[in-house]
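Undergrad: Sequence first, then the predicted structure, then my questions.
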Amino acid sequence: MNEEHAPDVSSAGPPVETQAETLPVVNAIIATAASAALKRGTGQDVGLGVIAALRRLRATAQEEAGLAVVVAIDTVIRSRLLAENLTRLRASGAPPAAIVIPTPGRGANAAAAIFESAADSCLAVNAHAPDNGPLELAVYALTGQLVQQFGGTPAWPALKDELDRPLGGHIPVPTSVLPIEGAPVH
């Protein structure tokens, strides 16, 4: 009567990828997006593209899983920003000043499109993972990329305002940075 029964594996399907298999993929997606975006714009434009990717991840998480996951994503972002600020404080002895989120340049829309595509790829990897590890890594890595491209950390309220903007559409680029009439934009 106390026999141990082996679990029924007949309906288990293919093995689920482990975190060790999916995490390098997420890192490669983000690194490739950063490289491609830097070919089309400045570091500030790339930083704005990273914000677009974070916005896409948050919006999709809210749609699929609810507000609790968005709060978790925001916590990862804030924690990474805090860690970056503490590292800079320890290195310099002075509290770092918050970086102002820059005005979009002519490469901002290209960077946004590249990073939104990268976010979609990270979401696809996450969909096949046993947990949300790839999503967490994507948010963490994108936040690090944001700090790297901006050369510091933006103030959380300003970044949160950017993340809360509606999804879709183009980043409004001032006409003063656009190429002269008749010149190709891409």
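TA: Arrived safely. Residues are numbered from 1 along each chain as shown.

Undergrad: When you work out contacts or count neighbours from here on, use the C-alpha atoms and nothing else.
TA: Fine.

Undergrad: doesn't residue 74 make contact with residue 143?
TA: No. Contact criterion Cα atoms under 8 Å: residue 143 and residue 74 do not qualify, at 10.4 Å.

Undergrad: More neighbours: which of the two?
TA: Neighbours per residue (other Cα atoms under 10 Å) separate residue 143 from residue 74, with residue 143 holding more: 24 against 18.

Undergrad: Do a quick rundown of the helices in the protein.
TA: Read by DSSP state H, the chain holds these helices, from start to end of the chain: 19-38, 43-65, 67-92, 108-127, 133-150, 156-163.

Undergrad: Run the angle between the fifth one and helix 43-65 for me.
TA: When you say that, I think you mean helix 133-150. Helix 133-150 and helix 43-65 are oriented at 160 degrees to each other (axes from the mean of the first three to the mean of the last three Cα atoms, to 10 degrees).

Undergrad: now do the fourth one
TA: For the pair helix 108-127 and helix 43-65, the angle between their directions (the same axes, to 10 degrees) equals 40 degrees.

Undergrad: Mind listing what's buried along helix 108-127?
TA: Of the residues in helix 108-127, 108-119, 121-123, 125-126 count as buried by neighbour count, 16 or more other Cα atoms under 10 Å.

Undergrad: next one: the last one
TA: Along helix 156-163, the positions that meet the burial threshold by neighbour count (16+ other Cα under 10 Å) are 159-160, 162-163.

Undergrad: How about the contacts made by the residue lying closest to residue 52 once chain neighbours are set aside?
TA: Nearest in space to residue 52, with sequence neighbours left out and distances taken as Cα to Cα, 6 or more residues apart in numbering, is residue 112 at 5.5 Å. Applying Cα atoms under 8 Å, 6 or more residues apart in numbering, we find residue 112 in contact with 46, 48-53, 171.

Undergrad: Second structure for comparison follows:
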Amino acid sequence: MTAPESPQTPAFSMTPPLPLAVSAPAELLAQDFTAETVTDLRHAVQRHATTAGLTNNARDGLVIAVHELVTNAVRHGGGRGCLRLRRDGENLVCDVTDYGSGFADGVPAVGGVPPADAPGGRGILLARHLTDTLLISDGPDGVTATVTVCLPAAGHFTAPVIPAQTTKTEPDRGPAPG
């Protein structure tokens, strides 16, 4: 049996571990928007998300979520805003800021799915479900909605999602006679 390490044993080190290398967030896209530029902005977000390593459902989910937040900013936040997309470590972070007056009754809680005949109410719900995090900040100069998605590990291949096919199988009749 060996003795546990202690400050008196040579294997014990009082030297703190070296810090992990942390890179500063890298801004990928910063763009003001209006109703006229929403489509071009959606395409730019898709290009940058793809370049950052998102594929398939993760990329499409981010693009849809950001598009919903941008259209909310145009519709409810003064008709214009600013989008900032950045890579922060292994995450993509997107801030959508409008220049409206904010929420009169405070930041709304995301509830369930609105009735099918309701004309709106799905943007924040979709953003929450299609990304890893959603944070909404309400201030005197407008609202900022921030979404994040985790990037796949370096070298990790994300295969396309292929729906499972239903096949009819024969009943098990036991081993074949031999």
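TA: Good, I have the coordinates. In this text the structure is predicted, and so the values were computed from the model without any measurement.

Undergrad: Give me the TM-score for these two chains.
TA: The TM-score (TM-score structural alignment, normalised by the length of structure 2) is 0.31; 86 aligned residues with a Cα RMSD of 4.8 Å.

Undergrad: Quick one: the buried residues of helix 156-163 of structure 1 as TSV, columns for distance to residue 87 of structure 1 too.
TA: Compiled in TSV, the buried residues of helix 156-163 of structure 1 are given as follows (distance: Cα to Cα, whole Å):
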residue	distance to residue 87 of structure 1
159	20
160	22
162	24
163	24
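
Undergrad: Which member of those is positioned nearest residue 59 of structure 1?
TA: Nearest to residue 59 of structure 1 among those is residue 163, at 9.0 Å by Cα to Cα.

Undergrad: Would you confirm that that closest one contacts residue 57?
TA: No. The pair residue 163 of structure 1 / residue 57 is not scored as a contact, 9.8 Å apart, by Cα under 8 Å.

Undergrad: Enumerate every residue touching the residue nearest to residue 68 of structure 2 when sequence neighbours are not counted.
TA: Nearest non-adjacent residue to residue 68 of structure 2, counting by Cα to Cα, 6+ apart: residue 123, 4.9 Å away. The neighbourhood of residue 123 of structure 2, defined by Cα under 8 Å, 6+ apart, consists of 65, 68-69, 72.

Undergrad: can you check residue 60 of structure 2 too?
TA: In this structure, residue 60 of structure 2 makes contact with residue 46, judged by Cα under 8 Å, 6+ apart.

Undergrad: where's it, which helix or strand?
TA: helix 56-76 (DSSP states H and E).

Undergrad: Now do the helix or strand following that helix against helix 56-76, angle only.
TA: Along the chain past helix 56-76 of structure 2, the next helix or strand (assigned with DSSP H and E) turns out to be strand 80-88. Strand 80-88 of structure 2 runs at 150 degrees relative to helix 56-76, counting by the same axes, to 10 degrees.

Undergrad: Show me the contact partners of strand 80-88 of structure 2.
TA: The set of residues external to strand 80-88 of structure 2 that reach it, using Cα under 8 Å, 6+ apart, is 23-35, 45, 52, 70, 73-74, 92-99.

Undergrad: Point out the ones among these that are inside helices.
TA: The subset of those that ends up in helices is 45, 52, 70, 73-74, with DSSP H as the criterion.

Undergrad: Weed out the non-buried ones from those residues.
TA: The neighbour-count test (16+ other Cα under 10 Å) applied to these identifies 45, 52, 70, 73-74 as buried.

Undergrad: In those residues, find the pair that's most separated.
TA: Among these, 52 and 74 lie farthest apart (Cα to Cα), at 26.5 Å.

Undergrad: Can you select the buried ones from the contacts of strand 80-88 of structure 2 in ChimeraX?
TA: Typed into ChimeraX, the line below selects the buried ones among the contacts of strand 80-88 of structure 2, using 16+ other Cα under 10 Å:
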select :28,33,34,45,52,70,73,74,92,93,94,95,96,97,98,99
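
Undergrad: Export the ones in helices among the contacts of strand 80-88 of structure 2 as CSV, with columns for distance to residue 138 of structure 2.
TA: As requested, these are arranged in CSV below (distance: Cα to Cα, whole Å):
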residue, distance to residue 138 of structure 2
45, 24
52, 29
70, 15
73, 12
74, 16
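
Undergrad: and residue 90 of structure 1, how many neighbours does it have?
TA: Other residues within reach of residue 90 of structure 1, judged by other Cα under 10 Å, total 11.

Undergrad: my guess is residue 71 of structure 2 meets residue 42, correct?
TA: No. Counting by Cα under 8 Å, residue 71 of structure 2 stays clear of residue 42, with 10.4 Å between them.

Undergrad: ok, so what distance separates the residue nearest to residue 68 of structure 2 from residue 67 of structure 2?
TA: Counting by Cα to Cα, to the nearest Å, the separation of residue 123 of structure 2 from residue 67 of structure 2 is 9 Å.

Undergrad: do the same with residue 150 of structure 2
TA: Plainly put, residue 150 of structure 2 is 18 Å away from residue 67 of structure 2 if you go by Cα to Cα.

Undergrad: more neighbours, those two?
TA: Neighbours were counted for residue 150 of structure 2 and for residue 67 using other Cα under 10 Å; residue 67 has more, 21 against 18.
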